[in-house]
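Engineer: From the sequence below, what's the structure:
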Amino acid sequence: MKAVTIREFGDPRGLVVTDIPDPVPASAQVLITVEAVGVAGADVMIRSGALAAYGFREGHVLGGEVAGTVTEVGEDVDPAWIGQRVWAFTGTGGGYAEQATAPISEVLPVPAGLSVVDAVTLGSSGIVAHFGLAHAHFSAGESVLVRGAAGSIGIMAVQVASRRGAGAVAVTTSSPERGRRLRSLGATHVLDRSGTGGPADPSAYDVIIDVVAGDGMPAFFDRLNPNGRLVVVGAVGGQPPADFGARLMTAFQKSMSFATFSAATVPESARQAVRREQFTAATRGELVAVVHEVLPLPQAAAAHQKMDAGQVFGRIVLTP
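Structural biologist: As a prediction, this is how the structure comes out:
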């Protein structure tokens, strides 16, 4: 089958279309004919080489989130899955391909009324938004700032916070046009990338959901209210400075908190229950899947170039 593999780490041009053997489902797995695969920030970090310490090697197939049709099942999987249209989490890769395998515990039927493109736009980002806010102990009426709101996770965090009754939902973004689009999704205040807004915007927030991290992260501790919580759910801007905790200690009397969050720490059953609810909400128009562009699989390198350039609002989806 055709797949996009990493010939060399670094530049997106290191992604190449390759012929590799067809995958075979192991016990408790299904084989999916891929119809859509989401391009994620984690894919970009793996391709760049930033996660080399985790054991990724040349030849790796990117893509952890796919949707398509089940065509074969492994041992201990009900054959009734064959022919079903599903969303699936494949793990750390395997999705940029014509076929992919996934554990049956990470497979969910795509409801009627939801496209496979929308499914891979919502599937993982919605979970990070939901449980990231829970990790921050967010409650209705509190103010939320989403740092890096133009990506798929940030967009979902805006919608989920608004849907759950946030008193204010502020966003950092790079342009007035993006700000207008985020307002249409539930944002109430639009700030620049440094977190600076106008005189009518709040100066501090109860919860900050940070998709960016990087060198600029410590400055956002100054945007927290007393007892405020900053939770990093992504690191598209790289690692923060090693001494970032000093900023928290300087503001010791404000009792602020810092945490990281990975959806891998949430039990599969809980993730699937929330994902099912979000898929249903999307079919009712209560959540919006924001798709930047749909590209054919061989244009994966072009998709990554756009991600690197910060040109993407929402999610790019690849179709084999």
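
Engineer: From here on, just use CA atoms for contacts and neighbour counts.
Structural biologist: Will do.

Engineer: I figured Leu145 hits Val171, correct?
Structural biologist: Yes. If you go by C-alpha atoms under 8 Å, Leu145 and Val171 touch, sitting 5.6 Å apart.

Engineer: which residue sits closest to the residue nearest the centre of the chain, ignoring its sequence neighbours?
Structural biologist: For the chain, Ser125 is the residue whose C-alpha lies nearest the centre (C-alpha atoms, centre = their mean; 3.6 Å). With C-alpha to C-alpha, 6 or more residues apart in numbering as the criterion, Ser125 has its nearest non-adjacent residue at 4.5 Å, and that residue is Ile153.

Engineer: compare with the first, here's sequence two:
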Amino acid sequence: MKAVAIRTYGGPEGLVLVDLPAPRPAGGEVLIAVEAVGVAGADALIRSGALAAYGFEEGFVPGSEVAGRVTAAGKGVDASWIGRRVWAFTGTGGGYVEQTCVPLEQVLPLPPKLSPVDSVTVGSSGAVAHFGLAHAHFAPGEAVLVRGAAGSIGVMAVQLAARKGASAVAVTTSSAERGERLRRLGATHVLDRAGDGGPDAPAGYDVILDMVAGDALPSFFDRLNPNGRMVAVGAVGGQPPADFGTTLMAQFQKSMSFATFSAATVSTADLQAVRRDQFTAAARGDLTVVVHDVLSLDQATLAHRKMDAGEVFGRIVLTP
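Structural biologist: Next comes the predicted model:
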């Protein structure tokens, strides 16, 4: 089968199309003929070599979520799964492929009106946005700032915060056009990347959900209200300065807090429950699915170039 692997760390040109043996499902697994692959910011970080210390070696196949049709079932799996349309979490990688084997507990059937492309746009990003807001102890009536809102997690976070009763949903983004698109998804205030946005913007925020991190992260502590919480759910802008905590400590009397969030700390059962609800909401049209582009598997390099250039609004999807 065809797959996309990381030949060399660095730029998108390090991704290559390769031939791999077709997989066979082990006990408790299903074999999925892949019809859609979600392209995530984490894939680009792995490809760049930024996460090499975590055991990602050259030759690694990226991709954490796929959708398609079950074509075979391993021992212990009910044969009724064969032929069903499903979404699946493939772990930290292995999704840029034509076929993949996935443990059944990581698989969800798709609602009839939800396409494979839409499911890999919502599946992981929606769950991260949901649990990221929960990790920040967000409550209705609070003001929320979504930093880096044009990505797939940000797009979902804006919608969820608005649906859950935020008093304001401010976003940072790179252009007025993107700002208008985010307003249509529920944003009430559009700020520039530095967090500035005119006299009507909230003076402070109870919750900041941050996808960016990077050098500018400490400056956003100044935008937290007393008892405000910032949660980093990504680091597409790189690591923050090593001494970023000193900025937080300098405002000790405001009782602010900073935390990170990874979906790896949430049980599979809880993640799947949220995904199931969000798939149903997306199929009904209650959640807007934002697909930037659909490219073929052999265009993975182009997909990563678009991500590196900051062109993507929502999610790019690959189709084998």
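
Engineer: if we can go back for a sec, joint contacts of Leu145 and Val171 of structure 1?
Structural biologist: Residues touching both Leu145 of structure 1 and Val171 by C-alpha atoms under 8 Å, 6 or more residues apart in numbering: none at all.

Engineer: Next, count neighbours for Ser262 of structure 2.
Structural biologist: 13 (other C-alpha atoms under 10 Å).

Engineer: Give me the mean deviation of the helix ranked longest in structure 2 from structure 1.
Structural biologist: The residue-count maximum for a helix in structure 2 (DSSP state H) belongs to helix 116-135. Compared with structure 1 after fitting, helix 116-135 of structure 2 deviates on average by 0.3 Å (mean C-alpha distance after the TM-score superposition for structure 1).

Engineer: ok, now stretch 269-282 of structure 2?
Structural biologist: Mean deviation for stretch 269-282 of structure 2: 0.7 Å (mean C-alpha distance after the TM-score superposition for structure 1).

Engineer: Could you list the buried residues of that stretch?
Structural biologist: Neighbour-count burial for stretch 269-282 of structure 2 flags 271-272, 274-276, 278-280, 282 (criterion: 16 or more other C-alpha atoms under 10 Å).

Engineer: Not counting it itself, show me its contacts.
Structural biologist: When contacts are defined by C-alpha under 8 Å, 6+ apart, stretch 269-282 of structure 2 is touched by residues 106, 108, 110-111, 114, 119, 122-124, 126-127, 130, 263, 287-289.

Engineer: And the next helix or strand past the helix or strand hosting Ala283 of structure 2?
Structural biologist: In this structure, Ala283 of structure 2 sits in helix 268-284 according to DSSP states H and E. Remark: after helix 268-284 of structure 2, the chain's next helix or strand is strand 291-296, criterion DSSP H and E.

Engineer: residue range for that following strand in structure 1?
Structural biologist: Using TM-score structural alignment, strand 291-296 of structure 2 corresponds to residues 291-296 of structure 1.

Engineer: How far away from the center of its chain is that stretch?
Structural biologist: 16 Å (C-alpha atoms, centre = their mean, to the nearest Å).

Engineer: surely Val86 of structure 2 meets Pro109?
Structural biologist: Yes. Using C-alpha under 8 Å, Val86 of structure 2 makes contact with Pro109 at a distance of 4.3 Å.

Engineer: Which positions within stretch 245-253 of structure 1 qualify as buried?
Structural biologist: Those would be Leu248, for stretch 245-253 of structure 1 by 16+ other C-alpha under 10 Å.

Engineer: what range in structure 2 does it sit on?
Structural biologist: Residue span in structure 2 matched to stretch 245-253 of structure 1, by TM-score structural alignment: 245-253.

Engineer: can you list the residues that contact that stretch?
Structural biologist: Residues contacting stretch 245-253 of structure 2 (C-alpha under 8 Å, 6+ apart): 218, 221, 256-257.

Engineer: From the residues you listed, list just the buried residues.
Structural biologist: For the contacts of stretch 245-253 of structure 2, a burial check counting by 16+ other C-alpha under 10 Å picks out 218, 221, 256-257.

Engineer: Could you dump these into a markdown table and include distance to Gly14 of structure 2?
Structural biologist: Shown next, in a markdown table, are those (distance: C-alpha to C-alpha, whole Å):
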| residue | distance to Gly14 of structure 2 |
| --- | --- |
| Pro218 | 33 |
| Phe221 | 37 |
| Met256 | 41 |
| Ser257 | 39 |
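
Engineer: What is the burial count for Val4 of structure 2?
Structural biologist: So Val4 of structure 2, with other C-alpha under 10 Å, has 26 neighbours.

Engineer: Spell out, range by range, the helices that occur in the stretch 1-150 of structure 2.
Structural biologist: Along the stretch 1-150 of structure 2, the segments classed as helices by DSSP state H, counting those that start in this stretch run 41-48, 116-135.

Engineer: returning to what we had before: so which of the contacts of stretch 269-282 of structure 2 comes closest to Pro21 of structure 2?
Structural biologist: Lowest distance from Pro21 of structure 2 to the contacts of stretch 269-282 of structure 2 (C-alpha to C-alpha) belongs to Gln106, with 22.3 Å.

Engineer: For that closest one, give me its contacts.
Structural biologist: For Gln106 of structure 2, counting by C-alpha under 8 Å, 6+ apart, the contacting residues are 88-90, 268, 272.

Engineer: In these, find the pair that's most separated.
Structural biologist: Checking the contacts of Gln106 of structure 2 with C-alpha to C-alpha, the most distant pair is Thr90 and Gln272, at 13.2 Å.

Engineer: Which stretches in the stretch 201-320 of structure 1 count as strands?
Structural biologist: Secondary structure of the stretch 201-320 of structure 1 (DSSP state E, counting those that start in this stretch): strands at 205-210, 224-232, 257-260, 291-296, 315-319.

Engineer: Tell me which of those strands sits nearest to Ser139 of structure 1.
Structural biologist: Short answer: strand 205-210, nearest of the strands of the stretch 201-320 of structure 1 by C-alpha to C-alpha, at 9.6 Å.

Engineer: gap between Ser139 of structure 1 and Tyr205 of structure 1?
Structural biologist: 13 Å (C-alpha to C-alpha, to the nearest Å).
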